[in-house]
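Engineer: build me a model from this:
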Amino acid sequence: MTAPAGHLVKGFPERVSVVEVGPRDGLQSEPQFVPTDRKIALVNGLIDAGIRHLEVTSFVSPRAVPQMRDAADVLAGIDRSKGAVLTALVPNARGADRAAEAGVDAMVVFMSASESHNLKNVNRTRAQSLEGFADIVRIASDADIPVYGAIATSFGCPFDGDVPVSSVVEIARAYRDMGITTLSLGDTTGMATPPVVQERCRALREAVPEADIALHFHNTRGVGLACVYAGLLEGVTRYEASIGGLGGCPFVPRATGNICTEDLVYMLSECGVETGVDLEKLIGVAQEAEAIIGRTLPGQVMKAGPRLQTASMDSVATANG
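Structural biologist: This is a model prediction of the structure:
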């Protein structure tokens, strides 16, 4: 296991949980179906590298998201001997029934803080989304499965622009009233900046102090890891990321992928924060993800390696003159 490379930055938590969302959020919009055995191998590789929380699939209609049509088979094939928590996105009661039958460790419900994006993303108003979650919570409760709540466009909407912090707080409180206190604030559009992250974290800490908050950033404008830095200073200890930087919401113009898991783990290690993840193994998984997708992925550390990785002088030409 890779130990932290740097001294702990003042004000940072000593340890954080890295939540891998690549197998679901990263693959969902890929046009070519990724074979089930390769999805399973990807998840098993992530677990072997030390990732202990993974969003592995979604129980949506196969017509709506063909890439996720093998959700139950993926779950059935994953090596669960190391105690990793496997979650899945569920949009409705039918999906919750399927997820419970497949044996997920937690279900994830999702909606947008922005009315416009919620209509575009799930074709429902926010009120309709919240109303529909009651059945999911009931099914999950009957099966003794926890439910997590994701709030998309928590930092901005591509259609409405700024999203009031009050909208995020309102949904977080609605989740809490349903018994959902594990929350994820989704960037979705890459509109988060460090000051906005600070504002949202502080508002939620005051309004819903019992909530366990995760942050989910995209690197659309190149400040994804800067937003993580802001979250760390606010004491947030859970971060969602995607191997190789896979992903991008299909209902957002100019969307790009999530922050890269291996880049996140590298930064945390250099800041002295423990993750329990083996960075070298994780880089290997990122390279495998790139081979599965068949194109260059945006991850940087998978290309450059860790900071102190050296090369032979003979491997580089010497300047003339």
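Engineer: from here on, just use CA atoms for contacts and neighbour counts.
Structural biologist: Fine.
Engineer: list the buried residues of stretch 185-197.
Structural biologist: Within stretch 185-197, the residues scored as buried using 16 or more other Cα atoms under 10 Å are L185, G186, D187, T188, T189, G190, M191, A192, T193, P194, V196, V197.
Engineer: repeat for stretch 89-102
Structural biologist: Across stretch 89-102, burial judged by 16+ other Cα under 10 Å covers L89, V90, P91, N92, A93, G95, A96, D97, R98, A99, A100, A102.
Engineer: inside helices: which ones of the residues you listed?
Structural biologist: Using DSSP state H, the subset of those located in helices is A93, G95, A96, D97, R98, A99, A100, A102.
Engineer: which helix runs longest in this structure?
Structural biologist: Across the chain, the helix with the greatest residue count (assigned by DSSP H) is helix 126-142.
Engineer: which strands or helices does that helix pack on?
Structural biologist: Secondary-structure packing of helix 126-142 (3 or more Cα pairs under 8 Å, 6 or more residues apart in numbering; DSSP states H and E): helix 93-102, strand 106-112, helix 115-122, helix 165-178.
Engineer: which of the ones you listed is buried the deepest?
Structural biologist: Per-stretch averages of neighbours, counted by mean count of other Cα atoms under 10 Å, single out strand 106-112 among the helices and strands packed on helix 126-142, with a mean of 24.
Engineer: check which helices and strands that one sits against.
Structural biologist: Other helices and strands packing on strand 106-112, by 3+ Cα pairs under 8 Å, 6+ apart, are strand 85-89, helix 115-122, helix 126-142, strand 147-152.
Engineer: return the most buried member of those.
Structural biologist: When you average the neighbours per residue for each of the helices and strands packed on strand 106-112 (mean count of other Cα under 10 Å), strand 147-152 leads with a mean of 25.
Engineer: the longest helix of the chain to helix 165-178, inter-axis angle?
Structural biologist: Note on geometry: by axes from the mean of the first three to the mean of the last three Cα atoms, to 10 degrees, helix 126-142 and helix 165-178 are set 30 degrees apart in direction.
Engineer: which SS state does the spatially most central residue of the chain fall under?
Structural biologist: Nearest to the mean C-alpha position of the chain, by Cα atoms, centre = their mean, lies E240 at 3.2 Å. Following DSSP: H, G, I helix; E, B strand; the rest coil, we place E240 in the strand state.
Engineer: mind listing what it touches?
Structural biologist: E240 makes contact with V18, V19, E20, V21, A214, L215, H216, F217, T261, according to Cα atoms under 8 Å, 6 or more residues apart in numbering.
Engineer: one more to line up against the first:
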Amino acid sequence: MTPTKVKIVEVGPRDGLQNEKEFVATETKIELVNRLSQAGLQNVESASFVSPKWVPQMADGAAVMAGIARRPGTIYSVLTPNMRGFEDALEAKADEVVIFGAASEAFSQKNINCSIAESIARFEPVAKAAKEAGVRLRGSISCSLGCPYQGEVPVASVVDVVERMKALGCDEIDIADTIGVGTAKRTREVLAAVSKVFPRERLSGHFHDTYGQAVANIYAALQEGIEIYHASVAGLGGCPYAKGATGNVATEDVVYLMNGLGIETGIDLDQLIEIGDFISRAIGKPSSSRAGRALLAKKRDGAAPCV
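Structural biologist: Take a look at the predicted model:
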């Protein structure tokens, strides 16, 4: 069941940078997106069309989308919480819009001040408009493996939200471990359950590395036949609603894992570690990628090139 090829969705430019307190220059964001697509990333989450009041870092979404050099075959995704955001995404010529919900009632209330059912209902006009416009629709489900407020999230709750997202017409659905508490066993249980109600090949794993389990969880997901994974270059990111939650799993670490397993990604790891170094320097923070740091040091010491 383990796939021979996977798609990695790069979420660094959006999910990775959105919580940075110091504004990251628009030119830097554009260069980041361009370099990632040039390195072979097939899908880059590039911007977010949300209120600047709530996410000031993403206020330049339109400028980013206007400034990128679009690589043929690459999907450029944007987050769209409402119809205003969708209209902006359409104007920006986004290839895919992303809507989001949670598998935890407590998290839904804390995050977007409404119930799970209410949150999904809010996305109905966005989903309908996306379908009418021929734009890909992706649904992301937070706290699928645990919640900072209620603790354990029943598998049945995750399945329920997947079915709701499916009814909206989502082309792809992300199973997200927002606070990084998931384990390999729980990952397999959840993915085995949701793959019974939604096509396995259109499910994706989105893992954070708070407890150092993200790579292990990805390996477990591979055993369930999952072919799509989210990652953030240099391990950028976090969750403002989950204290202590670290960033997304580093793209460099995921590609290193896939290379070791002989699973095709289409991504140039050598370029990727340079990109991780570039964005880390740009925001003044060290890279969280273990593989990235090790391979960069090896490369600069004149050792054998990355494979």
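Engineer: what's the TM-score once they're superposed?
Structural biologist: With the length set by TM-score structural alignment, normalised by the length of structure 2, the two chains reach a TM-score of 0.95; 303 aligned residues with a Cα RMSD of 1.7 Å.
Engineer: so which of the helices and strands packed on helix 126-142 of structure 1 is nearest G272 of structure 1?
Structural biologist: strand 106-112 (29.8 Å; Cα to Cα).
Engineer: average gap between the closest one and structure 2?
Structural biologist: Compared with structure 2 after fitting, strand 106-112 of structure 1 has a mean deviation of 0.5 Å; criterion: mean Cα distance after the TM-score superposition for structure 1.
Engineer: so how far is that strand off the chain centroid?
Structural biologist: The chain centre lies 12 Å from the centre of strand 106-112 of structure 1; the measure is Cα atoms, centre = their mean, to the nearest Å.
Engineer: what's the answer for stretch 294-306 of structure 2, then?
Structural biologist: Centre-to-centre, stretch 294-306 of structure 2 and its host chain are 28 Å apart (Cα atoms, centre = their mean).
Engineer: please report how far the counterpart of V190 of structure 2 in structure 1 lies from N258 of structure 1.
Structural biologist: Matched to structure 1 by TM-score structural alignment, V190 of structure 2 sits across from R200. Relative to N258 of structure 1, R200 of structure 1 is positioned 19 Å away (Cα to Cα, to the nearest Å).
Engineer: and what of R295 of structure 1?
Structural biologist: Taking Cα to Cα, one finds R295 of structure 1 at 16 Å from N258 of structure 1.
Engineer: between those two, who's got more neighbours?
Structural biologist: Using other Cα atoms under 10 Å as the criterion, R295 of structure 1 and N258 rank with N258 on top: 32 against 9.
Engineer: how near is the nearest residue to the more buried one once chain neighbours are set aside to K39 of structure 1?
Structural biologist: Among residues not flanking N258 of structure 1 along the chain, H218 sits closest, at 4.0 Å (Cα to Cα, 6 or more residues apart in numbering). As judged by Cα to Cα, H218 of structure 1 and K39 of structure 1 stand 22 Å apart.
Engineer: of those two, who's got more company?
Structural biologist: Remark: of H218 of structure 1 and K39, H218 carries more neighbours, 31 against 23, as counted by other Cα under 10 Å.
Engineer: residue ranges for the helices of the stretch 151-300 of structure 2, please.
Structural biologist: 155-168, 184-194, 214-223, 251-261, 269-283, 290-300 (DSSP state H, counting those that start in this stretch).
Engineer: could I get these as TSV with distance to R200 of structure 2?
Structural biologist: Formatted as TSV, these follow (distance: least, Cα to Cα, whole Å):
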stretch	distance to R200 of structure 2
helix 155-168	12
helix 184-194	8
helix 214-223	11
helix 251-261	19
helix 269-283	27
helix 290-300	28
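Engineer: the ones you listed: which one's closest to V33 of structure 2?
Structural biologist: helix 269-283 (9.9 Å).
Engineer: what span of structure 1 lines up against the closest one?
Structural biologist: The aligned range for helix 269-283 of structure 2 in structure 1 is 279-293, by TM-score structural alignment.
Engineer: next, the buried residues of that stretch.
Structural biologist: Under the neighbour-count criterion of 16+ other Cα under 10 Å, stretch 279-293 of structure 1 has 279-290, 293 buried.
Engineer: check stretch 22-42 of structure 1 too.
Structural biologist: 22-30, 34, 36, 39-42.
Engineer: narrow these to those in helices?
Structural biologist: Counting by DSSP H, these contribute T36, K39, I40, A41, L42 to helices.
Engineer: can I get the residues you listed in JSON lines with distance to P306 of structure 1?
Structural biologist: Shown next, in JSON lines, are these (distance: Cα to Cα, whole Å):
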{"residue": "T36", "distance to P306 of structure 1": "31"}
{"residue": "K39", "distance to P306 of structure 1": "26"}
{"residue": "I40", "distance to P306 of structure 1": "27"}
{"residue": "A41", "distance to P306 of structure 1": "24"}
{"residue": "L42", "distance to P306 of structure 1": "22"}
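Engineer: state the pair within the residues you listed that is farthest apart.
Structural biologist: T36 and L42 (9.9 Å).
Engineer: can you find the partner of I116 of structure 2 in structure 1?
Structural biologist: So, by TM-score structural alignment, I116 of structure 2 is matched to R126.
Engineer: F100 of structure 2 too?
Structural biologist: F100 of structure 2 maps onto F110 in structure 1, by TM-score structural alignment.
Engineer: same question, V155 of structure 2
Structural biologist: Per TM-score structural alignment, V155 of structure 2 is aligned with V165.
Engineer: pretty sure its match is touching R200, no?
Structural biologist: Yes - using Cα atoms under 8 Å, V165 of structure 1 is in contact with R200, at 6.3 Å.
Engineer: with adjacent residues omitted, what lies nearest to the counterpart of A226 of structure 1 in structure 2?
Structural biologist: Here A226 of structure 1 is matched to A216 in structure 2, going by TM-score structural alignment. Leaving aside its sequence neighbours, A216 of structure 2 sits nearest to A184 (Cα to Cα, 6+ apart; 6.1 Å).
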